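Chemist: need a structure here:
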Amino acid sequence: MTEWTPDELDRIGAAEELELASRRPDGTLRPYVTMWVARVGDGLYVRSAYGPEAGWYRRAVASGTGRIRAGGIERDVRFADAATDVHADLDAAYREKYARYAENIVATVVGEHRYDVTVRLVPAG
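Modeler: Modelled structure (predicted):
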């Protein structure tokens, strides 16, 4: 299995925002969508602030693959489920990283109401 390099983890994890594009059935990329990204250990994660009906989330789950750009890194990825034991640490990572934003904004990506729309970004071959 391909893993993130320490440099990629540092740069993507520190990036303010991440751009994510899922793949269409023909293999081409959809337009990039900008979102927050958080790191827990050796994992990088995104969450749907607008729940399971958000277009980018539905398309990412359906395709399973795409491309991300953040921190000067551009990489093909797979979209995977997050382990259930990561959510509390991920909530803390989002709160710490985005603490300068109002709580009502950060609350869109933290808490149990977002656990089921958490995507682990896995580098593709």
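Chemist: can we go C-alpha only for contacts and neighbour counts from here?
Modeler: Fine.
Chemist: give me the nearest residue to residue 87, chain neighbours excluded.
Modeler: Excluding the flanking residues, the one nearest residue 87 by Cα to Cα, 6 or more residues apart in numbering is residue 115, at 6.5 Å.
Chemist: here is a second sequence; please produce its structure as well for comparison:
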Amino acid sequence: MSDADRIIQHLDETDTITIATRRRSGELVPTFIWSAVADGAGDRVGYLRSAFGPGSWWYRRATADGWMGLDLGAEPEDTEGTPSAAWVELVELAVEHVPDDAVHAAEHEALDAALTAKYGHDPQNLAPMLSEDARACTLRVRIHEEARA
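Modeler: From the prediction side, this is the model:
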């Protein structure tokens, strides 16, 4: 299985993923978030959304430099606590903002459906992920090298 396939599988099958973003100092900050995979342009694409809009620290750091790490080996048992900075298998991702506009409407609708299918069992926490603020803070993720090609 290729690295890209492993990333998509992890984003699709893992309920709560562990990401890393960088502070200005270079320190990596672990954060638990939700993810989803939807069809886009003939490919399965990984997405992240900031449920709390542009003020979320992880979102601000990721969009500041277009970089994020994803821990493919993390299996958080307690996602209510603080994630560990003991990375198991950290892979580098590039993130790209997906505007909430008419051009990207179908992409957002596919992502809304994927989020609902994956997290519909938790409607209270799903609702913020489908809000206008969250849609405006949607990121498409790719392997770091692919995004630079």
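Chemist: TM-score of the superposition?
Modeler: After superposition, the two chains reach a TM-score (TM-score structural alignment, normalised by the length of structure 1) of 0.83; 121 aligned residues with a Cα RMSD of 2.2 Å.
Chemist: and the residue nearest to residue 87 of structure 1, what's its match in structure 2?
Modeler: Using TM-score structural alignment, the partner of residue 115 of structure 1 in structure 2 is residue 135.
Chemist: so where do the helices sit in structure 1?
Modeler: 6-14, 55-63, 87-97, 103-106 (DSSP state H).
Chemist: where does the longest one end up in structure 2?
Modeler: So the one you mean is helix 87-97 of structure 1. Taking TM-score structural alignment, helix 87-97 of structure 1 hits residues 108-118 over in structure 2.
Chemist: now what about that stretch, what contacts it?
Modeler: The contact list for stretch 108-118 of structure 2 (Cα atoms under 8 Å, 6 or more residues apart in numbering) reads 15, 35, 36, 37, 38, 39, 47, 100, 126, 129, 130, 135.
Chemist: what do you get if the cut-off is 6 Å, keeping everything else the same?
Modeler: For stretch 108-118 of structure 2, the external contacting residues (Cα atoms under 6 Å, 6 or more residues apart in numbering) are 36, 38.
Chemist: mean deviation of it from structure 1?
Modeler: Per the superposition on structure 1, stretch 108-118 of structure 2 and its aligned residues are separated by 0.4 Å on average (mean Cα distance after the TM-score superposition for structure 1).
Chemist: residue 141 of structure 2 contacts residue 95, correct?
Modeler: Yes: with contact defined as Cα atoms under 6 Å, residue 141 of structure 2 reaches residue 95; the gap is 4.7 Å.
Chemist: how close does the nearest residue to residue 57 of structure 1 once chain neighbours are set aside sit to residue 119 of structure 1?
Modeler: Using Cα to Cα, 6+ apart and skipping residues adjacent in sequence, the residue nearest residue 57 of structure 1 is residue 48, 6.4 Å away. From residue 48 of structure 1 over to residue 119 of structure 1 the distance is 8 Å, taken as Cα to Cα, to the nearest Å.
Chemist: likewise for residue 52 of structure 1?
Modeler: For residue 52 of structure 1, the distance to residue 119 of structure 1 (Cα to Cα) stands at 11 Å.
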